[in-house]
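Chemist: Here is my input; please provide its structure:
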Amino acid sequence: MHGSSRDDRPWPLDARHRPGLLALLGLALLMAFGADAHAHGVAEGDKGYIQEITGIHLLPFMYLGAKHMVTGYDHLLFLFGVIFFLYRPSHIGIYVSLFAIGHSTTLLLGVIFDTNVSSYLIDAIIGLSVVYKALDNLGAYQRWFGFQPNTKLATLVFGLFHGFGLATKIREFDIAPDGLIPNLLAFNVGVEVGQLLALAAILILMGYWRRTDSFWRHAYTANVAMMTAGFMLTGYQLTGWFVI
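Modeler: You can find the predicted model right below:
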């Protein structure tokens, strides 16, 4: 079980799919251009708070971590793709845990070791992670190359990039070294709490959708829209990297 689509799934894109495709593509456009250019950006008010405080502040940092996750559209798109064809709780738990391990590791290490990588490039890779998962759900790799990539490994690797993306942003805020490690750990805990809340909401909506006939009619459409959003996110970040 890799959580990816199979070749025998009904993927024809006929007239029944077009209204759903237009609606989902519209949502993708709003997500890509209606949000800040940096998917991992922190609100200005939160930025000022982070820069001003010193010492250990566990609850505020937990709140900031949870807020980041539930408002991080790139995270949510990737999670949506990961669980799209996962039905068993054990399978969902494995993939989400791998993503969390990757995200947590690079978030902590990226800040502690003061890594210096362009946030535009990292966010572009994160956009490609959404594209990768959409193509995986569409069974593209099996059709094009005749094999199925290890989606568990891919989820872990892309989790590393998702955490690294946030680390590049946090580095810019000059967090006080006093209490840095406890605050980062609290932020990380908040991120995982936010991930669980977001995942619960996605699973509830997916559960209702999967019980209707429209799920299989629009599964192809949803993944095409998700892939489109991923490409737009990637292009947006690469444009920023070249221009700025």
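Chemist: Only C-alpha atoms from now on, for both contacts and neighbour counts.
Modeler: Will do.
Chemist: residue contacts, the residue nearest the centre of the chain?
Modeler: Note on the chain: the residue nearest the mean C-alpha position is H75, at 1.9 Å, using CA atoms, centre = their mean. Residues near H75 by CA atoms under 8 Å, 6 or more residues apart in numbering: 69, 162.
Chemist: Can you tell me the element it falls in?
Modeler: helix 73-83 (DSSP states H and E).
Chemist: Just give me how far that helix sits from the chain centre.
Modeler: For helix 73-83, the separation from the chain centroid amounts to 5 Å (computed by CA atoms, centre = their mean, to the nearest Å).
Chemist: Contacts for the next helix or strand after that helix, please.
Modeler: Using DSSP H and E, the helix or strand that follows helix 73-83 in sequence is helix 89-112. Identification of contacts with helix 89-112 by CA under 8 Å, 6+ apart yields 1, 79, 82-83, 86, 152, 155-168, 170-171, 184-185, 188, 192.
Chemist: Also this sequence, please, to line up against the first:
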Amino acid sequence: MGRALCAGSAAALLAGGAWAHGVGGGDAAFVTAAQGPQIVPFLYLGAKHMVTGYDHLLFLLGVIFFLRDLRHVALYVTMFSLGHSLTLLAGVLGRISVDPFLVDAVIGLSVVYKAFDNLGGFKTVFGVQPNPKAAVLGFGLVHGFGLATKLQQLNLSKDGLLANLVSFNLGVEVGQLIALSAMLALVIAWRRQPGFGRQALAANVLIMAAGFLLMQQQLAGYFMQGKGLA
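Modeler: Prediction:
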């Protein structure tokens, strides 16, 4: 179980091109052409976006990695959901423009942060322990802007915009619940295996490396776009 999850983290690390997960292809064409409320399609698109969003999922994996009480899992996931729901809606409806490369770089930083926290890095290196709830809420706000930038690039129609945004956000929550349930089941089963402590260390190192890779890709994209190369 531990080796399988470590291998999955390594696969995510190598799948760098998939990390800039936008709404593309036929989905993008549909969203751009959509007029009026399209509740079911936007629910589906929101769920699909979250389930294929490796950066969001790796951050969530880091958040639940050592949580054993389901009440704590629910609390942290609720705070993350509240954060990204607020900025998703505010970003699109309020037309708050944020560079998508920089937002995704900070999302990569959130993955690094949580893995570093799981490894006890803050206490060991800095002698302090940041408030984990505040960190999850704060990074949730950033992840919401990441979602918003993907929709802003598609020039959504104002006709039915609020209904479609709410539907998309609900779909994100559904996708998050599906992915979270699978990850939580795997982690709970993994904890029962011998050698979990050693394997958990390796897994969080891989998660942190994946976060650094995402940051590097997005920062490279940010600087390249200024030269007309992105």
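Chemist: What's the average distance for the helix holding H75 of structure 1 when superposed on structure 2?
Modeler: Once fitted to structure 2, helix 73-83 of structure 1 is off its aligned match by 0.3 Å on average (mean CA distance after the TM-score superposition for structure 1).
Chemist: Using the three-state scheme, assign D36 of structure 1.
Modeler: coil (DSSP: H, G, I helix; E, B strand; the rest coil).
Chemist: Neighbours of it, how many?
Modeler: 12 (other CA atoms under 10 Å).
Chemist: same check, this time on P177 of structure 1
Modeler: P177 of structure 1 has 11 nearby residues by other CA under 10 Å.
Chemist: To which residue of structure 2 is it aligned?
Modeler: In structure 2, the residue matched to P177 of structure 1 (TM-score structural alignment) is K158.
Chemist: which residues touch that match?
Modeler: Per CA under 8 Å, 6+ apart, neighbours of K158 of structure 2: none.
Chemist: got the contact list for the residue of structure 2 most remote from its centre?
Modeler: Using CA atoms, centre = their mean, the residue of structure 2 lying farthest from its centre is P194. It sits 29.7 Å away. By CA under 8 Å, 6+ apart, P194 of structure 2 lies in contact with nothing.
Chemist: SS state for it?
Modeler: Applying three-state DSSP: P194 of structure 2 is coil.
Chemist: got it, and G190 of structure 1?
Modeler: Three-state assignment for G190 of structure 1 (three-state DSSP): helix.
Chemist: neighbours of the corresponding residue of structure 2 for it, just the number please.
Modeler: Matched by TM-score structural alignment, G190 of structure 1 corresponds to G171 in structure 2. If you count neighbours by other CA under 10 Å, G171 of structure 2 ends up with 24.
Chemist: pretty sure G171 of structure 2 contacts P41?
Modeler: No: the criterion here is CA atoms under 8 Å, and G171 of structure 2 misses it with P41 at 9.3 Å.
Chemist: measure the counterpart of L219 of structure 2 in structure 1 to G110 of structure 1 for me?
Modeler: For L219 of structure 2, the aligned position in structure 1 is L238, judged by TM-score structural alignment. The gap separating L238 of structure 1 from G110 of structure 1 is 21 Å, by CA to CA, to the nearest Å.
Chemist: Also T71 of structure 1?
Modeler: Counting by CA to CA, the gap from T71 of structure 1 to G110 of structure 1 is 21 Å.
Chemist: quick one: which of the two has more around it?
Modeler: Applying other CA under 10 Å to T71 of structure 1 and G110 shows that G110 carries more neighbours, namely 22 against 15.
Chemist: That one -> structure 2?
Modeler: Match for G110 of structure 1 (TM-score structural alignment): G91.
Chemist: Tell me the spacing between its match and H84 of structure 2.
Modeler: G91 of structure 2 is 10 Å from H84 of structure 2, by CA to CA.
Chemist: same check, this time on L162 of structure 2
Modeler: From L162 of structure 2 across to H84 of structure 2, the span is 16 Å (CA to CA).
Chemist: Also A7 of structure 2?
Modeler: According to CA to CA, A7 of structure 2 stands 28 Å off from H84 of structure 2.
Chemist: likewise L201 of structure 2?
Modeler: Using CA to CA, one gets 28 Å for the distance from L201 of structure 2 to H84 of structure 2.
Chemist: Could you do G160 of structure 2 as well?
Modeler: Remark: distance between G160 of structure 2 and H84 of structure 2 (CA to CA) = 21 Å.
Chemist: higher neighbour count, the two?
Modeler: Between G160 of structure 2 and H84, H84 has the larger neighbour count (other CA under 10 Å), namely 26 against 15.
Chemist: Please report the number of neighbouring residues for the match of L219 of structure 2.
Modeler: 18.
Chemist: From what I see, it and L121 are in contact.
Modeler: Yes: between L238 of structure 1 and L121 there is a contact at 6.7 Å, judged by CA under 8 Å.
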